[in-house]
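In: What follows is a predicted protein model with its sequence.
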Amino acid sequence: MEHLNKLSQHAQFLFVFLLTLALSIVVMYVAVTNGTFDMSVLDVLRTLFRFQSVSEYDLVIFEFRLPRIVIGALVGFALGIAGAVLQGVTRNQLADPGILGIHSAAGMAIILYMFFIQGTVKGANWLSIMTMPLFGWLGGMVAALLLLLFARYKGALDPQRLILVGIAFSSGFGAITLYISLKMDPQDFEMATVWLSGSLYSTTWIHILAVLPWIIILTPIIWWKSNKLNLLNLDEVLAIGLGLNKDQERMIFLLCCVGLVSACVSVAGNVGFIGLIAPHMARRLVGIHYQYVIPVCGAIGMLMVLVGDFIGKTIFAPAELPVGIVISIIGVPYFVYLLFKKRK
């Protein structure tokens, strides 16, 4: 019977994961063919497979739409996984990279880098774009270490204290970011403001190369150690009895999580609530085992960002609404719903 249950759960996981990927592909197709300059699917396929080369099609597909779609998929995938990891490490279903201040800390570090070293936001050379995730990682690690320091109560992480400390740190880092950005010249300030709101505007293939190594390296580590996340959610005494080094495992997961979030912030700014919503949806669909939850979280996060970005760039066309704002419009009511549900 147990073997049959495992087969059933595995089949359910495959169905949900493949269905979410299929929906993401459909959204990608709609995004690449629709916009200010509409194209037919034949035009897209001929351009992609080089059966024809029309300068207008090449420019629209390879310079404007494809990089934006790919970076949106990568950012959503990474943020969904990071949210699942944070909720598992903290044993708190309200944990999220944005709520805990990791987003704000990574954004603050990158704004400092832009102001003192780089000088521009999107007009950066390839070297500065590739090094920005590292500065974001350092900022995110500062936030993570401060959380571990101040959110402890009697030697253990207190979920309620973690949320309160995270919100306080998020406000503080956000205030520093605003102060530094106000010191920028007007053009850089305007671009930094759009970027901080969570925008995929004017992303290039270099931005994809900047975030891709972090995802390729860190995601397999998280998935390989996913069973440890299951153990971390057990009773503290029971986990120790099974031989789990809780602090070591939490630190490894935290390092991986901060790396993913910082890489995403460096190329897309503050895209919040993905890490909060995706794990809740994944657990409802495939259960609580993290070997299933983590991939599904990535797929759901990918779908959310792709849909949010498409809505943001089409519903107010020719103006554009950053994807971070679109997702926040959905995420804030959902967060309030979770808070009330948790109180019951």
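Out: Here it is on my side, so go on. Residues are numbered from 1 along each chain as shown.
In: C-alpha from now on. contacts and neighbour counts both.
Out: OK.
In: ok, which stretches of the stretch 51-200 of the chain are helices?
Out: 55-58, 66-90, 102-113, 126-150, 159-182, 186-196 (DSSP state H, counting those that start in this stretch).
In: Quick one, which of those helices gets closest to residue 225.
Out: helix 66-90 (10.6 Å; CA to CA).
In: The closest one packs against which elements?
Out: Packing partners of helix 66-90 (3 or more CA pairs under 8 Å, 6 or more residues apart in numbering; DSSP states H and E): helix 2-33, helix 205-224, helix 226-232, helix 246-268, helix 274-286, helix 290-314.
In: hmm, back to that, of all the helices of the stretch 51-200 of the chain, which lies closest to residue 282?
Out: helix 66-90 (9.1 Å).
In: what about the closest one, distance to the chain center?
Out: 3 Å (CA atoms, centre = their mean, to the nearest Å).
In: picking that back up, CSV for the helices of the stretch 51-200 of the chain, including mean neighbour count?
Out: Shown next, in CSV, are the helices of the stretch 51-200 of the chain (neighbours: other CA atoms under 10 Å):
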stretch, mean neighbour count
helix 55-58, 13
helix 66-90, 27
helix 102-113, 28
helix 126-150, 20
helix 159-182, 18
helix 186-196, 17
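In: Of those helices, which is nearest residue 21?
Out: Of these, nearest to residue 21 by CA to CA is helix 66-90, at 10.3 Å.
In: another one to put next to it:
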Amino acid sequence: MASGVGIILLTFYMSLTNGAFDMAVKDVFTTLLGINPQQDFVFVIFELRLPRIVIAILVGVGLAIAGAVLQGVTRNGLADPGILGINAGAGAAIVIFLFFYQGQIKGTGLAAIMAMPLFGLAGGLAAALLIYAISWKDGRLEPQRLLLTGIAAAAGLGAVSLYLTLKMNAKDFEMVAVWTSGSIYNANWKYIGAVVPWLVLLIPVIIRKSYILDLLQLDENSVRSVGVASEKEKALLLLCSIGLVSACVSVSGGIGFIGLMAPHIARRLVGGAHRQILPVCGLVGALLVLASDFIGRMVFAPAELPVGIVIAIIGVPYFIFLLYRNKKRA
């Protein structure tokens, strides 16, 4: 745990000091402490880099913990929050918003800045709740039905998004393309304020229910025999996961594979108990997003690669590795 925090702090420092506008350590500390601050340094740190770093950490924590919950509830190590159709639902809502309101909402006020994230949040929640309702059968939630319904819904919503995107003007098309690939380049303090309440509210609930995730790895009869209302607990945990993913996707776009990779890495580090997995999983997710964003900014400078693409470059081989390993075990 301590080593993970140390690596995150190191990556935090590198992201804060490096970029198109490099700063010395002294300049960073004097600016942060407000000692004779220079206006250029204040703008770069507090308006550009620091919000981006904080959003990367928050999104990484939220997506990783949501992935651990989803894998625990479905008992499927290949489950990922994107499979629930939340990413596709948020993406479709963003595309619909840009298609009908393109260029009409202007200004720098809270309503103008938060309009797109709020549409994304609403779309992600609506898609996830619809999929959840379809997956409920005979008074119980079927995990495999949930995954299959999510995949089908993601495909359908993706088709709707593509159809509307092709009818957009060039500027909005570019914005949608960047957003759907997963990007935090436009992070700001208002976005942070929109995400933090969800994490503060839902993550403690999930951690408090971590023992339920352990019990859900047993068969249904064993879970009921210890007095656990499994369907009620699954519903609560899934709703918490849906809320986390919707909030994160609404400000960062479709960043995939974090919810897939982080839980597996955490299990290899601390074992199978979810009380230990969840905090470590959050640290791993934060590090993955923060490091990927730093790589996307620095390696391809002056161009910038969206963080979602960098993570996908890592995540696709990892997903294939997991498939191969599960095949060998079978």
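Out: Yep, it's here. Fair warning: this is a prediction, and the values are worked out from it, not measured in the lab.
In: Please identify the most buried of the helices and strands packed on helix 66-90 of structure 1.
Out: helix 290-314 (a mean of 25; mean count of other CA atoms under 10 Å).
In: Tell me the residues of structure 2 aligned with that one.
Out: Under TM-score structural alignment, helix 290-314 of structure 1 corresponds to residues 274-298 of structure 2.
In: Next, the contact list for the aligned residue in structure 2 for residue 139 of structure 1, please.
Out: Using TM-score structural alignment, the equivalent of residue 139 of structure 1 in structure 2 is residue 123. Residues in contact with residue 123 of structure 2 (CA atoms under 8 Å, 6 or more residues apart in numbering) are 86, 89, 90, 91, 92, 93, 94.
In: The match of helix 290-314 of structure 1 vs structure 1, average offset?
Out: With mean CA distance after the TM-score superposition for structure 1, stretch 274-298 of structure 2 departs from structure 1 by a mean of 0.5 Å once superposed.
In: From the chain's centroid, how far away is that stretch?
Out: How far stretch 274-298 of structure 2 lies from its chain's middle: 10 Å, per CA atoms, centre = their mean.
In: quick one, what contacts residue 308 of structure 1?
Out: Contact partners of residue 308 of structure 1, counting by CA under 8 Å, 6+ apart, are 323, 324, 326, 327.
In: again but with residue 68 of structure 1, I slipped
Out: With CA under 8 Å, 6+ apart as the criterion, the residues that contact residue 68 of structure 1 are 200, 201, 202, 203, 204.
In: Structure 2: which residue goes with that one?
Out: Residue pairing (TM-score structural alignment): residue 68 of structure 1 is matched to residue 52 of structure 2.
In: for residue 336 of structure 1, same thing?
Out: Using TM-score structural alignment as the criterion, residue 336 of structure 1 maps onto residue 320 of structure 2.
In: residues making contact with stretch 201-221 of structure 2?
Out: With CA under 8 Å, 6+ apart as the criterion, stretch 201-221 of structure 2 contacts 62, 65, 69, 72-73, 75, 223, 230, 233, 237, 240, 243-244, 273-275, 278.
In: Residue range in structure 1 corresponding to it, please.
Out: Under TM-score structural alignment, the match for stretch 201-221 of structure 2 is residues 217-237.
In: For the match of residue 139 of structure 1, give its distance to residue 117 of structure 2.
Out: 10 Å (CA to CA, to the nearest Å).
In: likewise residue 94 of structure 2?
Out: Separation of residue 94 of structure 2 from residue 117 of structure 2 (CA to CA): 8 Å.
In: can you tell me which residues contact residue 250 of structure 1?
Out: Counting by CA under 8 Å, 6+ apart, residue 250 of structure 1 touches residue 89.
In: cool, residue 257 of structure 1 as well?
Out: Residues near residue 257 of structure 1 by CA under 8 Å, 6+ apart: 82, 85, 86.
In: now residue 270 of structure 2
Out: Counted by CA under 8 Å, 6+ apart, residue 270 of structure 2 has contacts 276, 277, 280.
In: can you check residue 175 of structure 2 too?
Out: Under the criterion of CA under 8 Å, 6+ apart, residue 175 of structure 2 has no contact partners.
In: That one -> structure 1?
Out: Per TM-score structural alignment, residue 175 of structure 2 is aligned with residue 191.
In: Export the helices and strands packed on helix 66-90 of structure 1 as CSV, with columns for distance to residue 43 of structure 1.
Out: As requested, the helices and strands packed on helix 66-90 of structure 1 are exported to CSV (distance: least, CA to CA, whole Å):
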stretch, distance to residue 43 of structure 1
helix 2-33, 9
helix 205-224, 22
helix 226-232, 43
helix 246-268, 29
helix 274-286, 33
helix 290-314, 20
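In: among those, which is nearest residue 344 of structure 1?
Out: helix 274-286 (17.0 Å).
In: corresponding residues in structure 2 for stretch 77-84 of structure 1?
Out: Counting by TM-score structural alignment, stretch 77-84 of structure 1 corresponds to 61-68 in structure 2.
In: Go ahead and confirm residue 200 of structure 1 touches residue 74.
Out: No: Residue 200 of structure 1 is beyond contact range of residue 74, at 11.4 Å (criterion: CA atoms under 8 Å).
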